[in-house]
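Engineer: Return a 3D structure for these sequence lines:
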Amino acid sequence: MQKDHIGNDVRILSHQIHRWIENAPNKKKIDSVTGANAWIIGYISDKTDNNEDVFQKDLESCFEITRSTASKVVNLMVEKGLIERQSVPWDARLKKLVLTDRAREVNKLMVEDFTEVEKILSKGFTEQEMKQFFDYMHRMQKNMKEATAR
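Structural biologist: Prediction:
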């Protein structure tokens, strides 16, 4: 019998989620939007709904990506017409990220699909089990963050 491996099981689940999202009911309507774009649109939407500005550095820390990766993703999203960079009055060098009308429409469709995938993933779990699951996941993330900070 093969021993369970956390990393492999997380990778498998990640691929399964990715495949589901790529074939989700609304995916054909938002075909040019990648999974990473979808998470970023959702993040910016949540922050702006709370009257918070979002900057590239926020994406770097939230999604634990490098500055160059964030820059590439933001540039591609600007090219796709999903976000715009807007100057802020207090610093001419700083640009906040703002969703376009197209991205707001895409976000509505994505929320439907994300809600559905969350239902699928949590099916059969109690509220307490889900709390424990997230506690474990956050501890593992912390462990990995500490290990990579060395």
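Engineer: okay, CA-based contacts and neighbour counts for the rest of this
Structural biologist: Will do.
Engineer: Give me the spatial nearest neighbour of residue 17, chain neighbours excluded.
Structural biologist: Distance criterion C-alpha to C-alpha, 6 or more residues apart in numbering; nearest residue to residue 17, sequence neighbours excluded, is residue 117 at 7.6 Å.
Engineer: give the contact list for the one you found.
Structural biologist: Residue 117 is in contact with 17, 20, 21, counting by C-alpha atoms under 8 Å, 6 or more residues apart in numbering.
Engineer: Another for comparison:
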Amino acid sequence: MQPKISFCLEWKMVSNLMRHSANACTTCVEATNLTGMQLFILEYLYQHQEQDVFQRDLEAEFHVRRSTVTGILKGMEKKGLIQRLSVEEDARLKRIILTPQAKSLHREVEMAVVRMEKIALRGLSKAEIEVFLEILEKMKANLQEDMLTYDEQKGE
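Structural biologist: Reported below is the predicted structural model:
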């Protein structure tokens, strides 16, 4: 009899596979050595070019810590993909913009994201995908609610 594997362990394995898949899909993006997260941030910045985007927006959108986003952005800056520009009203705030180099990679980045999603969703019906996305939204809401409760208990 097979031992029962917990949901959390299964989720972690899928998450690891998605990260590896995202990293593999980026190798074809014009030799930029993008990480999977950099790929998703580039796509987010491209889709929100007409808005002011700050580091805190990325932290909230991707549910990651400030230190994580700081490291990712430093790497992207070093690769010449983004610039962080001070805002007149508050020099501490840095608006994040894509460089022309990053904009020129958009089509390849978009294709890499589509390719990765096609691989991950292969064999699933449209109805299964819709149900899965609904379940993911509920799970995110549950976890976010729990984190708020935890933060309140800690006094933050």
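Engineer: Sort out for me which of the contacts of residue 117 of structure 1 are in helices.
Structural biologist: Among these, the subset assigned to helices under DSSP state H consists of 17, 20, 21.
Engineer: could you list every residue that touches the second one?
Structural biologist: Taking C-alpha under 8 Å, 6+ apart as the contact definition, residue 20 of structure 1 lies against residue 117.
Engineer: Relative to residue 8 of structure 1, how far out is residue 15 of structure 1?
Structural biologist: Remark: distance between residue 15 of structure 1 and residue 8 of structure 1 (C-alpha to C-alpha, to the nearest Å) = 11 Å.
Engineer: my bad, should have said residue 58 of structure 1
Structural biologist: 29 Å.
Engineer: Of those two, which one has the most company?
Structural biologist: Neighbour count, other C-alpha atoms under 10 Å: between residue 58 of structure 1 and residue 8, residue 58 has more, with 16 against 10.
Engineer: mean per-residue distance, the helix or strand hosting that one to structure 2?
Structural biologist: For residue 58 of structure 1, the host element (DSSP states H and E) is helix 56-63. Here the mean offset of helix 56-63 of structure 1 against structure 2 after fitting is 0.7 Å, by mean C-alpha distance after the TM-score superposition for structure 1.
Engineer: chain center to that helix: distance?
Structural biologist: Its chain's C-alpha centre and that of helix 56-63 of structure 1 lie 10 Å apart, by C-alpha atoms, centre = their mean, to the nearest Å.
Engineer: Can you tell me which of the ones in helices among the contacts of residue 117 of structure 1 is nearest residue 145 of structure 1?
Structural biologist: residue 17 (23.0 Å; C-alpha to C-alpha).
Engineer: Run through who's touching stretch 52-64 of structure 1.
Structural biologist: Against stretch 52-64 of structure 1 from outside (C-alpha under 8 Å, 6+ apart): 40, 44, 47-48, 65-67, 70-71, 74, 95-98.
Engineer: contacting residues around the most centrally placed residue in structure 1?
Structural biologist: Centroid-nearest residue in structure 1, with C-alpha atoms, centre = their mean: residue 39, separated by 2.7 Å. Contact analysis of residue 39 of structure 1 by C-alpha under 8 Å, 6+ apart lists nothing.
Engineer: That one belongs to a helix, doesn't it?
Structural biologist: Yes - the assignment for residue 39 of structure 1 by DSSP: H, G, I helix; E, B strand; the rest coil puts it in a helix.
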